[in-house]
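Asker: What follows is a protein structure lacking sequence information:
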């Protein structure tokens, strides 16, 4: 028995030693990971964009009244095809018609006031002409009276002292002045007669001018008679008559001076009347113009009670009903042009550079395919998604595609050569993306730069080359340096 213990102990030590060696070997050489790998190749990269969007009318036009009021009739409904100029709705026109009637009356009253003001101006101008004619006649009367006084004094002197050569010359000069005064009075009398016949001078003013002419005629006759007396000599009665004539001539001159002053006063009054009449015309003209503007405004408002279609199209929206009170500028209808439609496709901002105006896009709606054309690329990203809209226009001659329907859109980009690997081969843990290459049975973590996505494959622009072995299945379980066991499903 004692001899058997060492043998058993030795066996135990041997077993422990073997177990320890086995454990140490397992720690040094861990189990390998089973993965699938693929060889990197250069391939043709075809980008196909699969998108969707909601059809919209090619052009939408909101239609609203330009005035407020109560709706009396609605003549179109959603879905109706309307032509430009068709009546869509009508407002009550009673109050607006009353406004127009009142405006017409105001225009007539303002026109009458303007006519009265113009008549006042004409009357004031006639009064000025009368006063000027009266002044001219009175001035002629003064000239005639001066000549008569001079002639009478010369005559009186000649009768008293006998005529001398100088006195005869003075008498002749008096005759000449009297003749001039007569000519002026004759001109004034003829003008006054013409104005009187045309209704621009009163009978009294005409008679005054004719009287002045008669006085001038008498003065001329007296001057001639005095000259004759100086040449022939005079009697005692002639001397008395000459003195009397001097006094009468002086009285006549005083009367003529008074007439001039009266005429000047008449001219001042007439000028004041003209100024007042012009002010009245200005005020009446302003009132008339305001009345005309009010009338035109009333006519314009009345013409706006009807709401007509500004363009041809289909009624897409309607927010109006009979009896409704509406305000100016609020859209009552929305008309759309749907013989052409448009759809906004959201394009990733990284891809928008590959889209150009004029490119064709395939559109599908319930298995019906049509071809559209890119007509606009929006200049900014969408606030919520960060994508950029591409506007695609589609012909719709039968009007069978409707705004609001959702269509699918696709477009294939130009092909190019490059390296692409399956999406699942790329690992990203928040830092730069990387893949695991199979290098001599070991996993080698390799950073890569990713390009575009092509049919569930990433384009690799940096980090790999043709021929590299890349882990495609199981990469998410690997660590750098892991031993790899490549499964039979690996694609070569």
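Answerer: Right, received. Where do you want to start? Everything numeric in this text was worked out from a predicted model, so none of it was measured.

Asker: only C-alpha atoms for contact and neighbour calcs from this point on.
Answerer: Will do.

Asker: List the buried residues for stretch 322-336?
Answerer: Going by neighbour count (16 or more other CA atoms under 10 Å), the buried part of stretch 322-336 is 326, 331-336.

Asker: export the residues you listed to JSON lines and tack on secondary structure and distance to residue 295?
Answerer: Shown next, in JSON lines, are the buried residues of stretch 322-336 (DSSP: H, G, I helix; E, B strand; the rest coil; distance: CA to CA, whole Å):
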{"residue": "326", "secondary structure": "strand", "distance to residue 295": "24"}
{"residue": "331", "secondary structure": "strand", "distance to residue 295": "28"}
{"residue": "332", "secondary structure": "strand", "distance to residue 295": "28"}
{"residue": "333", "secondary structure": "strand", "distance to residue 295": "30"}
{"residue": "334", "secondary structure": "strand", "distance to residue 295": "32"}
{"residue": "335", "secondary structure": "strand", "distance to residue 295": "33"}
{"residue": "336", "secondary structure": "strand", "distance to residue 295": "36"}
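
Asker: Can you show me the strands along the stretch 251-400 of the chain?
Answerer: For the stretch 251-400 of the chain, the strands defined by DSSP state E, counting those that start in this stretch cover 306-308, 313-318, 325-326, 331-347, 360-365, 368-377, 388-395.

Asker: which helices and strands does the fifth one pack with?
Answerer: With contacts defined as 3 or more CA pairs under 8 Å, 6 or more residues apart in numbering; DSSP states H and E, the packing partners of strand 360-365 are strand 368-377, strand 406-412.

Asker: And here is the other one:
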């Protein structure tokens, strides 16, 4: 082998051994698919060897993202006490299944029963007032009839005596006395009629007090029924917040119930990736508690409000759960899809800028048993984490150049490094 010596600035000429060492390093570097040393590249050009390039296979961008979330019941409610009292018993514990309307606990109801008794006694008193008012009204109506009869008799007498007085049969004084009696009877009748209206108003007021007391009684009876804690839905007990012997106040949670006939998985998605999900879309997901199994869910809600800290938008996915097999709080992984056909994801280092400022990529093809590169214009989409999505120009499965030691030209023959994907 003839070894030419070169003089480097500031250094003494190197010996044959030094150049052999450099050449050996260059050959090893090319064989390992790493960036090629300039000296080795120059030697390859002189010998007419093709340029060594790293090649990868275009991957479908639709499978590039996985989102994590946690399962929770489709419906979840807190069973809260509606009355104050000491919790005497609680028959349901975490994990137990309950049916809607089932009694799961009870409170001490002594005070509530006392309140019901007092309300019943007050109602009886109000009803007695109505009875008294109605009896007085009946008496007044009887006196009205008597006053009406006396008035009618006085009217007849006054008319008759007035006629006789005009004929001289009786004295004028008797006629005048009969007229006075008539006026007195008329006033008595009017007074009795006024008393009737007053008594009718008294009866109406007493009846209203009775209705008000009945409402109070129904309310106290309702509170007495609150001493029994009943499940508001059919599901599973998720949390037990109180124990027998605790003093429970109105509105205080005792149990948390969840309906696991369906479970929800909520994931958080960046607004730039929100196009991967649509309402009603079916998505695949995996749950770590069930390795090797795949589940299918449906996007049921996409929140328009992003988290104030992470700036991510919650996406809600509903998964059917017959038999309640999937529990609450399990880690789920949702596979997102970009919804772009033939979109691929490549490293940003694979892109080059053409003379017309468009982005291009070199695609590797086979011609007569040789690997040849072809410059192809591409449409660039989203960029993230050193990766870029190509919307057109490259299809999944095609080979493309990731990196090269020197600029490439369309139609140029290349050699694939040992680390290239094939």
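Answerer: Received it, and whenever you're ready, just let me know what you need. No experiment lies behind these values; they were computed from the predicted model shown.

Asker: Quick check: TM-score for this pair?
Answerer: In this superposition the chains share a TM-score of 0.69, using TM-score structural alignment, normalised by the length of structure 2; 353 aligned residues with a CA RMSD of 4.4 Å.

Asker: re earlier: residue 37 of structure 1 is nearest to which of the strands of the stretch 251-400 of structure 1?
Answerer: Closest to residue 37 of structure 1 of the strands of the stretch 251-400 of structure 1 is strand 331-347 (CA to CA; 33.3 Å).

Asker: From the contact counts, what lies against that closest one?
Answerer: Strand 331-347 of structure 1 packs on strand 48-64, strand 313-318, strand 388-395, going by 3+ CA pairs under 8 Å, 6+ apart.

Asker: need the ones you listed in TSV with mean neighbour count and distance to residue 422 of structure 1, can you?
Answerer: Shown next, in TSV, are these (neighbours: other CA atoms under 10 Å; distance: least, CA to CA, whole Å):
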stretch	mean neighbour count	distance to residue 422 of structure 1
strand 48-64	18	16
strand 313-318	21	47
strand 388-395	22	27
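
Asker: JSON lines please, covering those and showing distance to residue 116 of structure 1.
Answerer: As requested, those are exported to JSON lines (distance: least, CA to CA, whole Å):
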{"stretch": "strand 48-64", "distance to residue 116 of structure 1": "45"}
{"stretch": "strand 313-318", "distance to residue 116 of structure 1": "54"}
{"stretch": "strand 388-395", "distance to residue 116 of structure 1": "68"}
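
Asker: just so I know, which of those lies nearest residue 214 of structure 1?
Answerer: Proximity to residue 214 of structure 1 (CA to CA) singles out strand 48-64 among those, at 83.6 Å.

Asker: The closest one vs strand 313-318, what angle?
Answerer: 80 degrees (axes from the mean of the first three to the mean of the last three CA atoms, to 10 degrees).

Asker: which residues are contacting strand 48-64 of structure 1?
Answerer: For strand 48-64 of structure 1, contacts defined as CA atoms under 8 Å, 6 or more residues apart in numbering pick out 307, 309-311, 328-346, 393, 402-413, 454-455.

Asker: quick revisit: kindly state which of the helices and strands packed on strand 331-347 of structure 1 is positioned closest to residue 229 of structure 1.
Answerer: strand 48-64 (103.9 Å).

Asker: Can you state the residues of structure 2 onto which the next helix or strand after that closest one aligns?
Answerer: For strand 48-64 of structure 1, the following helix or strand on the C-terminal side (DSSP states H and E) is strand 69-74. With TM-score structural alignment applied, strand 69-74 of structure 1 matches the range 85-90 in structure 2.

Asker: still on that earlier bit, for the strands of the stretch 251-400 of structure 1, which one sits closest to residue 446 of structure 1?
Answerer: strand 331-347 (30.9 Å).

Asker: How far away from the center of its chain is the closest one?
Answerer: 26 Å (CA atoms, centre = their mean, to the nearest Å).

Asker: now the angle from it to strand 360-365?
Answerer: Using the same axes, to 10 degrees: strand 331-347 of structure 1 against strand 360-365 is 120 degrees.

Asker: distance from strand 331-347 of structure 1 to structure 2 after superposition?
Answerer: Taken against structure 2, strand 331-347 of structure 1 registers an average deviation of 2.0 Å after superposition, with mean CA distance after the TM-score superposition for structure 1.

Asker: Which residue numbers in structure 2 does that strand align to?
Answerer: Residue span in structure 2 matched to strand 331-347 of structure 1, by TM-score structural alignment: 253-269.

Asker: Determine which stretch of the helices and strands packed on strand 360-365 of structure 1 is the most buried.
Answerer: strand 406-412 (a mean of 18; mean count of other CA atoms under 10 Å).

Asker: would you list every one of the helices in structure 2?
Answerer: 16-31, 38-46, 110-167, 172-225 (DSSP state H).

Asker: Residue 240 of structure 1 pairs with which position in structure 2?
Answerer: Checking TM-score structural alignment: residue 240 of structure 1 goes with nothing.

Asker: Now do residue 240 of structure 1 against residue 80 of structure 1, distance only.
Answerer: 117 Å (CA to CA, to the nearest Å).

Asker: can you tell which of the helices of structure 2 is closest to residue 61 of structure 2?
Answerer: helix 16-31 (30.4 Å).

Asker: what's the matching range in structure 1 for that closest one?
Answerer: Going by TM-score structural alignment: helix 16-31 of structure 2 matches no residues.

Asker: contacting residues for residue 280 of structure 2?
Answerer: Contacts for residue 280 of structure 2 (CA under 8 Å, 6+ apart) come out as 298-300.

Asker: Relative to residue 136 of structure 2, which of these is nearest.
Answerer: Among the contacts of residue 280 of structure 2, and counting by CA to CA, the member closest to residue 136 of structure 2 is residue 300, at 68.9 Å.

Asker: All set, thanks.
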